[in-house]
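J.: Output the structure for:
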Amino acid sequence: MKPRPSPGTTKQPRGIKVVIVGGGTAGWMAAVALGRLLVPAGGQVTLIESDAIATVGVGEATIPPIRTFHAMLGIDEDAFLTATGGSYKLGIRFEGWSRPAESYVHPFGQIGTDIAGLPFAAQWLRARQAGDAENLDRYSLEARAAETGRFSRPIANGDSPLSRIGYAYHFDAARYAGFLRAQAEAQGVTRREGKVVRVETGPAGIAAVHVADGTRPDGRPDGRPDRRPDGRIDGDLFIDCTGFRALLIEGALTAGWEDWSTWLPCDRAVAVPSSADAAPLPLTRAIAQPAGWRWRIPLRHRTGNGHVFCSRYMSEDQAVARLLDAIEGEALADPRVIRFATGHRRQFWSGNCIALGLAAGFMEPLESTSIHLVQSGLQHLLQMLPGTGAASSVVIERYNRVMTAEFVRIRDFLVAHYHLNARPETFWRDRAAAPIPEGLADKLTLFRHGGRIFRESDELFNETSWLSLLTGQNAVVEGHDPLCAALPIDRAATRIAQIEQVVTASLAHMPPHAEALARFERR
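T.: The predicted model follows:
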């Protein structure tokens, strides 16, 4: 009979060891989320990054789900905005996407309220067809506040539109990574400086990564801290945040690539910061260009500018020149060209390795979804997190299926922007004539016949988002929901006009965006 262990000597099972390879926004988002949840349970989280490897730094504009992510992590909004030079965002203004002189706002938050038991959209479409309704933006508090430079956080009164304000942020991506790093290290995450020079594979997938030493080519120390000769770092779970290189998921495990350049052919972006606006609007601008589009993102300390384009229709030199000519204010750095391919890994999770951020896939930042896809990948991972043993094939297959569906639905939303255009340039005519994915074709057909919009399960973009896009870019709609006939058109028009009046009254209670940001400048 084996002796019983004495009190205090019982060996506790070790927690899961997670190794995150790569820093930047994706790496540190993973570190702060996993550190908060795993370290208190005895787990270990190590992040490996090299100061010698630059990050892409995309993702300065976000969408409202980031607030849920921050709430889960206990991140204070004021501290976050102060640290990152952040500003508020109420939506995206699309300029020239249908025709050169037209624009519309894709707002966050709710548009209108139900009328006679039917969604506002159904009654508004019927009234607009009868000439009894204004443009959709008139009924969105967020759209009108964004255009007029006003902002307010939601108030406590649940009956007011001011209590339901939907918003997100603009922020400096490099500062955000630094902010998250401080949060993660305070939670017990270990940062390891160095370049991964070898990936060791095994039956589970990745067995370990080897980090280079810190010596110069002549063998002398380079003075950088926390380096060890060919340090071997093993783990139970590896998170690939190595950007477009996809060092683990593709370089070592050959997860495969699903190419979407047929539907989204833009393959270059030029980025350059410029001086800050005196009175920044709380919106992202997406401005159509002859072979792509241009973004403008107002932060408190600077403005982010970029030009996404297709190299088959415009050279890099031409794209840089167009961006520099369009900048409002002084350029603060030299333009930086980023080359990319649109698509995703065929396997986001392979063996014991999960790809996040650019290692998982890329879609141009037209609807500010880059950071959301990192967040979504993390949230699904946390739901299916394995222990120290291998994850079951069912878990891995489900994760890959869910993430593929997320990417596909966002892809279709982006493709719709290009498909529904009436611009004259060759690039745009080609985009309008190109075949579209089957799921998008179904959505457009449903909208054409009666203005119906259906949200698929947990699809990111809801009915309001699709309505803003489809009506903003003049998608064809024939007829309306027959149930609208239960309410006479004049009564529906009266109710719609009342909604506009409530929005107008609410707008008057929102201070200027610059005033909302001023308190951060005083810190």
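
J.: all contacts plus neighbour counts: C-alpha atoms, from now on.
T.: Fine.

J.: how about the strands in the stretch 51-200 of the chain?
T.: Remark: strands assigned in the stretch 51-200 of the chain by DSSP state E, counting those that start in this stretch are 87-89, 91-95, 103-107, 168-170, 190-193, 196-202.

J.: Could you find the closest non-adjacent residue to Pro378?
T.: For residue 378 the amino acid is Leu, not Pro. Ala30 (6.7 Å; C-alpha to C-alpha, 6 or more residues apart in numbering).

J.: and that neighbour, how many residues sit next to it?
T.: By other C-alpha atoms under 10 Å, 26 other residues sit near Ala30.

J.: Here is a second sequence; please produce its structure as well for comparison:
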Amino acid sequence: MRDGSIKKLVILGGGTAGWMTAALAAKVLGKVIDITLVESDRIGTVGVGEATIPPIIHFNRALGIDEREFLTATKGTIKLGIQFENWLRRGDSYMHAFGSIGKNLAFCDFHHIWNRSRLRGDTSSFWDYSLNYQAAINNKFAPLTHIQGTNLPGISYAYHFDAGLYAQFLRRYSEGRGVKRIEGMVKEVRVRSDNGFIQGLLLESGLEIDGDLFVDCTGMAALLIEKTLGVGYEAWSQWLPCDRAMAVPSASAKPIVPYTRSIAHEAGWQWRIPLQHRTGNGLVYSSKHWSDDRAREALMSNLDGEPLAEPRVIPFRTGRRGEQWCRNVVSIGLSSGFLEPLESTSIHLIQTAATRLMKMFPHRGIRAEEVAEFNRQSRVEIEHIRDFIILHYKANQRRDSDFWRDCEAMGVPDTLSEKVELFRRTGKVFRDYDDLFSEAAWQQVMIGQGIVPEDYHPVADALSEEQLGDLMASLRTMIDGTVNSLPEHEQYLPNVG
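T.: Sure thing, here's the model as predicted:
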């Protein structure tokens, strides 16, 4: 660290985390720092994070990536939301659809208007007023910025893609912008005796790689942040009881739907993610309630195409690293913590950590105040996501297995219970400024999980009965007409439509 300046960034580990970090660093800081990424082809990656949420679009755009090129390279498809099946009760389903729902009034979100109408006998679904949902279930898509002839927002979308292909795509991008990739296994991590900072990496080949700042993207191995610096882990298994996943690809099914499916089973849930060339499948489950053999049987008997490989088991522990940034090491990806993929946040947490690092990148020395603020933001972000995921488990009405009864009976963080009770009593839900999920997201999951408000905002009473009926009918007409005019989802995909 010459003159205290941070000039050499070393990223240990490739995969999605390593190459997303390298790509963003090359774009933002490539002219002022040297960037080296060390990885070994002998080490596999988890590689099941194939579903994303809308902010990934901003990440790709920030890098200057062309969407068609990206979709072609990653075998990507469009994602308009997540369909939750059997979560409230067997046979029930709802969607966490991206984007807005209905039309908000001043100081009053649309769900208050819908709830007033419902309490007066209207049997329409909340999702009748979601453009994203209606497009998803009708297998339609086009990148609309607004509903034609109105000021109502259009479609909000994300992607499904092959995470391994995305990492390769970003590797080419990064190397083209000066990132140096070194193949090799770490033999020894060298630590400075004066301050405990990491000085460099000694590879099995004998090559020594020094750096000023290190990014740990070694996954659950956490080679730098935990095994070297000893930063502990805060486990959340008391709220998120699943501790294993089993993943297997299967042949692509038709049609290729523009949404993720999350199908609850007796001891957890199954994901189904449609790509252009295959379907990603996985079972998330509690080892306390199911054996691996039982999970394998359930997964393999519930595929929509022929399996393309043997299923592999991925043990995990939900929680967060005590400090995501310690000394001169920043952990990004699974080394920093893990939240099961229920709301497709794994890749997003990589994106926000890499973005946060770029915003707070140290100049002349690593400052304790900067590190503390980075860690504070990281903690708040992941705790908000944690609460949102817990909500799905807690608010179930299934009585068909010990797993679901245990989930319904468990205590939850006060931050979640207070939000749920406020919504249940008043219909009001408020998003903290640093909460990833919008008010519409919270509304959909709570209503979908059977938490329907007892009351609504008084502004909703400003509409006469006639105005209320006209508004609800006109919204449905606009949405239905827009969806009918959209092309099929597969027509938007390269090499498919």
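
J.: What does the TM-score come to for these two?
T.: Once superposed, the chains reach a TM-score of 0.96 (TM-score structural alignment, normalised by the length of the second structure), with 493 aligned residues with a C-alpha RMSD of 1.8 Å.

J.: related to what we said a few turns ago, now check the residue nearest to Leu378 of the first structure against the second structure: what is it aligned to?
T.: In the second structure, the residue paired with Ala30 of the first structure is Thr21, using TM-score structural alignment.

J.: That match contacts Leu357, doesn't it?
T.: No - applying C-alpha atoms under 8 Å as the test, Thr21 of the second structure and Leu357 come out as separate, 9.0 Å apart.

J.: Return the distance of stretch 114-123 of the second structure from the chain's centre.
T.: 33 Å (C-alpha atoms, centre = their mean, to the nearest Å).

J.: Ignore what I typed, I meant stretch 239-255 of the second structure.
T.: 15 Å.

J.: if we can go back for a sec, any idea which of the strands of the stretch 51-200 of the first structure is most buried?
T.: strand 87-89 (a mean of 28; mean count of other C-alpha atoms under 10 Å).

J.: list the helices and strands that strand packs on?
T.: strand 168-170 (3 or more C-alpha pairs under 8 Å, 6 or more residues apart in numbering; DSSP states H and E).

J.: again, only this time at 10 Å
T.: Applying 3 or more C-alpha pairs under 10 Å, 6 or more residues apart in numbering; DSSP states H and E, one finds that strand 87-89 of the first structure makes contact with helix 141-148, strand 168-170, strand 292-298, helix 513-521.

J.: so what's the counterpart of Gln134 of the second structure in the first structure up against?
T.: Aligning on TM-score structural alignment places Gln134 of the second structure opposite Arg144 in the first structure. Contact analysis of Arg144 of the first structure by C-alpha atoms under 10 Å, 6 or more residues apart in numbering lists Leu90, Val105, Pro107, Asp137, Arg138, Arg150, Val503, Thr504, Leu507.

J.: After superposing, tell me the mean distance of the helix or strand hosting Trp19 of the second structure to the first structure.
T.: With secondary structure defined by DSSP states H and E, Trp19 of the second structure is part of helix 15-29. Its aligned residues in the first structure lie a mean 0.7 Å from helix 15-29 of the second structure after superposition (mean C-alpha distance after the TM-score superposition for the first structure).

J.: okay, which residue is most central for the second structure?
T.: Residue closest to the average C-alpha location in the second structure (C-alpha atoms, centre = their mean): Thr345, at 1.6 Å.

J.: Wait, it touches Ile385, no?
T.: Yes - using C-alpha atoms under 10 Å, Thr345 of the second structure makes contact with Ile385 at a distance of 8.0 Å.

J.: overlap in contacts of these two?
T.: Leu339, Leu436.

J.: Include distance to Pro203 of the first structure when you put the helices and strands packed on strand 87-89 of the first structure into JSON lines, please.
T.: What follows is those, written out as JSON lines (distance: least, C-alpha to C-alpha, whole Å):
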{"stretch": "helix 141-148", "distance to Pro203 of the first structure": "52"}
{"stretch": "strand 168-170", "distance to Pro203 of the first structure": "42"}
{"stretch": "strand 292-298", "distance to Pro203 of the first structure": "45"}
{"stretch": "helix 513-521", "distance to Pro203 of the first structure": "51"}
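
J.: I'd like to know which of these is closest to Trp428 of the first structure.
T.: strand 292-298 (8.3 Å; C-alpha to C-alpha).

J.: Provide the aligned range in the second structure for the next helix or strand after the closest one.
T.: On the C-terminal side of strand 292-298 of the first structure, the closest following helix or strand by DSSP H and E is strand 303-309. Using TM-score structural alignment, strand 303-309 of the first structure corresponds to residues 279-285 of the second structure.
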